[in-house]
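Colleague: How does the following fold in three dimensions:
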Amino acid sequence: MTDYTELRAGLRKQLEKVERSYPSASYNAQVEEFREREYPQLKGITYLDHAATTLYSSSLIDAVSSDLKKNLFGNPHSLSPSSLETTKRIQDTRVRVLQLFNADPEHFDVVFCGNTTAAIKLVADAFAARSESGRSGFQYRVHEDSHTSLVGVRQLAIDSRALKSFQMDEFVNSREKDGCGLMAYPAQSNMTGQRYPLSWATKLRQNRPGWYSLLDAAGLVTTSPLDLSNVSTAPDFVALSFYKMFGYPDLGGLIVRKASSSIFQNRKYFGGGTVSFVMNPSGHPSNNLPHAVRKLGSPHEYLEDGTVPFHSIIALDHALSDHTRLYSNFDKISRHTQALGILLFESLKARKHANGTSIVHIYTDQHPSCPNFQGATFAFNLRKQDGSFVGFNDVLKLASVRDIHLRTGGLCNPGGVMKWMNLSEQEMRKNFAEGKRCGDEWDLMNGKPTGAIRVSLGAMSSLDDVVKFISFIDEFYVDNTPSLYTTEPFSNSCSHTATKISKISVYPIKSCAAFDVPPSQSWRIMTQGLEYDREFCLIHQGTGKVMDMKMYPKMALIRPFINLETRQLSISYKQITTTLEIPLDESLPTHSHPITKKCNSKVCGDTIVVQAYSEKRISEWFSDALNVPCTLARYPSAPDGGGRYMKNHVRQANGEIPIALRNESPILVVNRKSLDPINEAIYKSGGKLSDISVFRSNIIVDGPQPFDEDKWLQLGFKNSNSTIQLLGPCRRCHMICIDQTTSERSPEPFVSLSKLRTINGKVYFGQHATFICDSDIQAGSIQVGDELDISYIDLDSSDTDSGESCSSGNTAITADTAVDVAEPAVKQEAALASCVLQ
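Modeller: From the prediction side, this is the model:
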């Protein structure tokens, strides 16, 4: 891995070369001077998600706060002095917004709304109202590389098509009179940063009378100017979001070319403030006269239904001033982000594996040296030495641990995903049928990515942001065939064939602290896991979703205690003096059995039915502990509770095994010795050693040597024929970085673990397992100190010469060898089939 200081010095020289080679690109060194003062929230963070929202400055927040504290702003629909002051400020801000885009207020108007999507919907609803008023519906053409919000307009049109760039050229250049239509496209792709011709809007107006243009400018105006000075060539409608430009306020706008505003006359609904006359008679108005008359004049007067978000508009006024003070203008920002964009683009393209293959597969046809065609937003995926892809969600996990903020997934651009991932309509539907959903963790299906990694630069981005991200790629994804942790080679004649259980942990409340079973106590174990393990959960009272420690790390401090004699679950939290007592036995509500009610919830993407505790004392206890509106719930044992079963990559061929509220499998087994090489790596890097508790296992055993568990088939109890059957390695996320005693986050052990235990971009530690009982009741008991016989996978028939390997002690997990799933064996996900010798 390249030394950070050396890498920075090299990229600094390269940046200077970029500025010499491309006169339009100019790095703004002043950003480095004021960044720490104006953006203290960036301390220790590499923020590369400006396409989603850029960042607000401290001085902006101070100015807004001071204004709101000193001045009184009333509702602009009133006529009091404070209301008139509000109206004045809104009017002034409206003009300033138009001036920013060189839009003459005589010919343009800006309508304030929630965001870009709301602006798009305002236009779409106006066109849809044509058919409701007795006219024919409208036609719709949208560029394939469009945000989901533009795609959604297709639902309202009588005829809609997605066009490629050459088809857009053909469409706008063909002279036809074919009725009313709307053509929409992005000024800059929210996915790839590719920019599209503003001239399309001009040619459409010239060649297709009756057609209107809608420009999604949200991506472009984040870092670049937009010139609307020529009213004859400007788009009819321009949608944008101010938080993407200034970070704050959360506000959007629709810039309307007044000559095109007649399309809004078909709107039926009106809200407060948009009418000149209105009455509410008991019956139909006499003589069929309207009971309301809309305002005439500028579009905002009849399109801004109800009270506008006037405090946000006042904040926008300050944002315009503050942004100008810091950056002068968007031309300067454009040159700055172009310089950094070229550096980032070329640095990514230059990353190579030891065998010379490229690491970064960038999705664009353009080079950022030409700002007319490419912005400072880039989408890509990472490849391994053999050319296969790394899952983008696994990149996100590692980036999060390094405090690098980026975007992954489908990026709300379905057409871009289909084009750049080379996914046909049939493949997209097949992926959906197999479980793929927007925002889930399915990043690779049938060898193809389902989305991408996106990094985007902004006005306050600096050289160090680029250096840190390139350093991150070098640290984790450049394969220089390093020497990884190994021990003595293993053979089937290994003398270590036994182990002992050193610890048993039950997690009564999902994502809360463990209850460690006392060594003197036996515990019931079943096919679906340890008794009471993850039987309870916390659900958010707003969303109804099951809460987890990744989002709410303080859940680690909620400590349950199970008393089998009193049949009580006691729950404590160090900052709350009272202890909750919950009966373990499900029963009818009484004084000692709190009232519950059925409600729908979601866990790991699955919809389930839980019994939520509705008593105020219970919900208040947990809400006070976490400072989140939540309550306790129980996953019922009744059949109507819904079923959850092991995930595909660990599912048994001989039937589905229930997992209740567990993430993937009934039981998690960890070998204590496997932590040793990880802590050794942490120690060498100067980090804090990790405790075994961060891996949140159910059963800890003292295996013969580190990572020996990769070769285990099953663990047999010496006093019975029952077994713990191993199902495959456990994929890990950065939740293991949460200290289970303090709830504090740190990069370790995920960083060191990822360097020792990664295959196909996924990080592994521990083994999924299930209990196979020798009795008809499918239940047994387990206790600390129990001796277990280790049965190893038969490796004689395995191909040990091929397949990509992951260092795992004396073994390598490979992607190309397989075990017959019809036999009891380790289960891996599609790209991971079994454990074999190194």
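Colleague: C-alpha from now on. contacts and neighbour counts both.
Modeller: Fine.
Colleague: Okay, strands next: where are they in the stretch 551-700 of the chain?
Modeller: Counting by DSSP state E, counting those that start in this stretch, the stretch 551-700 of the chain has these strands, from start to end: 559-563, 568-573, 576-583, 596-603, 606-613, 630-634, 667-671, 699-701.
Colleague: any idea of the angle the fifth one forms with strand 630-634?
Modeller: It stands for strand 606-613. With axes from the mean of the first three to the mean of the last three Cα atoms, to 10 degrees as the criterion, the two stretches strand 606-613 and strand 630-634 enclose an angle of 100 degrees.
Colleague: Report the angle between strand 606-613 and strand 576-583.
Modeller: Here strand 606-613 runs at 110 degrees with respect to strand 576-583, directions being taken by the same axes, to 10 degrees.
Colleague: repeat for the first one
Modeller: The directions of strand 559-563 and strand 576-583 differ by 40 degrees, with the same axes, to 10 degrees as the criterion.
Colleague: rewinding a little: distance to residue 624 and mean neighbour count added to the strands of the stretch 551-700 of the chain, as a markdown table?
Modeller: As requested, the strands of the stretch 551-700 of the chain are arranged in a markdown table below (distance: least, Cα to Cα, whole Å; neighbours: other Cα atoms under 10 Å):
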| stretch | distance to residue 624 | mean neighbour count |
| --- | --- | --- |
| strand 559-563 | 15 | 19 |
| strand 568-573 | 10 | 18 |
| strand 576-583 | 8 | 14 |
| strand 596-603 | 20 | 16 |
| strand 606-613 | 16 | 20 |
| strand 630-634 | 9 | 25 |
| strand 667-671 | 31 | 26 |
| strand 699-701 | 32 | 23 |
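Colleague: Please provide the structure for the following sequence as well, for comparison with the first:
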Amino acid sequence: MLPSGICMHPWPCATQLVCEGLGPSQHPPRFRHPCYPPEPCKHHIRLVEEPAQKTPTHPRFETARHACPNPVARRRDRPMDAATVSQARALLPRGAIYGDWAASALPLPHASSAPFLAPVHNRDTPHQHLARCALRAFLGDSAHAFHVIFTSGATDALRTLAHRLPWAPADAFVCHAHAHNAVRGIRNEALNADAAFRSVTSASLERHLRRTPHPSTPTCPADAEAEAARPPFAVLAYPAECNLTGTTFPFRWAREAKRCGLYSYSGEQVITLLDTAKLAASSPLVLDDHTPYVDAVVFSLYKLSATFTGLGALLVRRDSLLESLLKSTAASSYFAGGLSVDAVSPFSPRLFAPSADLRTQLELGTPNIQAIHHLPSQLARFSPPSIVMAGIHAHAAALAALFSSLLTEVFTPRGVKIHRDAGLPADEQTASTVVAFTLYRIEGRSRQWHPIGHNEIGTILKLNNVYARTGCMCNAGACCSVLGLTDVDVAAHFAKGHRCGDAMDVIDGKPTGLVRISFGWGSRSSDVHAILNVLRNHISYSVYGSLGEVDFGTAPSLSHFVVRSLHVYPVKSCAGTSVKKITFDKRGGILGDRRFAIQQAGSQALLSLKTCPILADLTAWLAKDETCLVLELHKKRVLPGMPRKMAIDLGIDSLTPKLQSMSLPSPTTKTNHLSSEEHEATGKSAVGGEELSQWLSSVAGRPVRLVRLASQCSTTPTSCKTSEDVLIVSETEIEELRSTAGIDDTAVVREALRPNIVLGPALEGTREQYQSHPPMNVFKSFNADGLHMVAKRSCVRCTVVNTVASARGFDLRGEPLRSIARINRRRQQKGLVFGVLAKAVPDAGDAPHHQRMYIPTHLTLNQEVTGSFRDSNNCSEGTRKSSNALSYEHEG
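Modeller: Okay, here's the model as predicted:
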């Protein structure tokens, strides 16, 4: 029975669904009529007015030229009314710019305040029925040819299909290379059943589908009676629009696969699966036009409005091969409560009857009732979808085209590369709402172009409150395709410690990800110019600028330094302590520096300041001749009854310096070692007892323990500072950063930078000499009483410096990282570098390589050192690749 007060009219329109679900009094302003007539309305919503100036006509101007009595919907610049867009954008932080519409849209304000009293376990409420009707109207399924199954998202829908399909060795899974990882993950279920798997590109799929079809049924194994009971099937899965590049792929592929067959499978044996999560959120989709040849569609509603986080849909075509296969596995698949079963015995496994309805079979668990309740009123804002979604696509595509043209103008065609799928015919390449790009800069004496890492650009965008996406966007296939990465490159990057989502953005001169800016229904032209201004102010200078153009002065005192302070951090990511002397070990690092870490219990993951900012208030130092580790918590973090300080007797003297042989890899010999992170994951040993673990767990707010890191050294760089790296910064740089960031205390800046060695000029110079002092990231080497150190790479900074400064009470907006970018821009340097990572090397002399001995060397406070600096333009290409080819984040 329907709720009282609901007007029922047979008009099959999405706006009528609002009337059915809410009543006339709850209509949105533009749909507020006394009652919808039973015949189609004569008025249509006019999205925009005809432009006054002579400009190119967009499709939205051609399809929406009907008179509208409602002036609220008449907008010149956007297809949605200004009030809706303004309310959605008001949820952003002040000054923020949203450029990640491909990941999620902004939440729409609720158009309904009607109470919702239906119990969550009731699956046949009128509200859920209206929500399914609203979704059908939005996706263009007026014939009700599809089952609408609510899921938690597109990933959940794909996982349901992967688990429920009866895979067999005679079956196949064909996946497009640009498919999302959630689609590609189906291959594991297929491979586990010995089914075939094939990854295809646009060009290869086009060539195959254009051939004369000669399909033949694969031969089933003679000993597989169960498999012979049904014909084999092949699943063709591809995205309707790539979430990384914005390339749209034609529905024609599904039609031709159904008509001509796919490889050795006939058209009747082909199951077409389309991922429309990106397409349906920014373009019109009419399933009525594709019903005969599309078997399944997945969609995530949060990409249309963030109000629906945790709500998606799986649409399965009725009377299709996919429907019969899913129903055939219902008796042997997992079942739950609700209406998923018709009869079940708790004692006999033979007495079980699954539901005959596919929807109730697959909808397991409690759905997102509140989101389903608001779905009709929210989708009414996009009604009629054929007009509104076309206007949204034209609006977002115009902004994306503007951004692409301005980006190319700012960085020149050689300084930026826009990524698209080149395998589609030119007449089928539509305008995209996404701009995926890689920026390049000129480096080295040869003045060649080298990619700028996506992590560096992403950090700059984040500092300036720009919401964007960097990396591979969970689409490894599209990322590798557009960047030209092969399986050999992926394996080599993994062996060097690269993991998805880390800071290793350029390896061996090849980028590992890209930058994506996307636009949607709430984007404005001001967003385009704001993002361009950020990139131009912080990135474009490094394309043509070079450090060699800056005059650092020629005063002799600038090459002589004095050690101002020394710092050791025994536990990674924890605060350290100042010392008067440091000793270098056989690896070239500082003895006792970053030899311990806090590990999360039950995993190999180490805590960092990014994942656990409270570590900034935990200080560690070594006492009693470096045989005792002391941990002290800041007094503001101490809980009642909790000790503030813990001392751990290491019970060893391994930190005492000894004469040891130093094994250096030969320059002509390549060594294959585990990365530092992998080696530490396999070489950790717990330190302290249960009392220490409980104390650390109470500090971190999660089960953790203290571990000793492996002592072996890896020759492969990682994404963070390792224990064999020595971070060197300049006192003048710290002072410049302090004044630029507006921080009163120099100690706060020093703690945020977490250096090991702070150098100052040997002689007090003039202000001009102070301003022209060379930065440490062009540091080449320095010597002091037999100690020789060489630079390894520049230290790229991340948001950790802001975390430490915030823990010290200076919660400034993006500082001091924002000032680091400002200083580097003044110096015409690249990115967010500050300081240099170096290591001590033994004096080789005339001794053979294998007989070189390491004699422990020291560096004391106020000791004089002599340094030399390199010109970044005069650095040879070989030196650049060996010493500073990669710059990685310093996490602590």
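Colleague: just so I know, which of the strands of the stretch 551-700 of structure 1 lies nearest residue 70 of structure 1?
Modeller: The closest approach between residue 70 of structure 1 and any of the strands of the stretch 551-700 of structure 1, judged by Cα to Cα, belongs to strand 630-634 at 37.3 Å.
Colleague: Mean per-residue distance, that closest one versus structure 2.
Modeller: When structure 2 is superposed, strand 630-634 of structure 1 averages 3.2 Å from its matched positions, counting by mean Cα distance after the TM-score superposition for structure 1.
Colleague: which residues touch that strand?
Modeller: Taking Cα atoms under 8 Å, 6 or more residues apart in numbering as the criterion, the residues outside strand 630-634 of structure 1 that touch it are 535-542, 610-614, 618-620, 622-623.
Colleague: Residue 740 of structure 1 and residue 687 of structure 1: what is the separation?
Modeller: Counting by Cα to Cα, to the nearest Å, the gap from residue 740 of structure 1 to residue 687 of structure 1 is 17 Å.
Colleague: Repeat that for residue 750 of structure 1.
Modeller: In this structure, residue 750 of structure 1 and residue 687 of structure 1 are 12 Å apart, going by Cα to Cα.
Colleague: The two: who's more crowded?
Modeller: residue 750 (25 against 16; other Cα atoms under 10 Å).
Colleague: Identify the residue of structure 2 aligned to the more buried one.
Modeller: When the structures are aligned by TM-score structural alignment, the residue of structure 2 matched to residue 750 of structure 1 is residue 820.
Colleague: now swap in residue 265 of structure 1 and tell me
Modeller: Using TM-score structural alignment, residue 265 of structure 1 sits opposite residue 327 in structure 2.
Colleague: do residue 54 of structure 1 as well
Modeller: In structure 2, the position corresponding to residue 54 of structure 1 is occupied by residue 105, as judged by TM-score structural alignment.
Colleague: need the contact list for its match.
Modeller: For residue 105 of structure 2, the set of contacting residues under the criterion of Cα under 8 Å, 6+ apart consists of 302, 303, 304, 305, 306, 520.
Colleague: likewise residue 37 of structure 1?
Modeller: Contacts for residue 37 of structure 1 were tallied using Cα under 8 Å, 6+ apart; they are residue 58.
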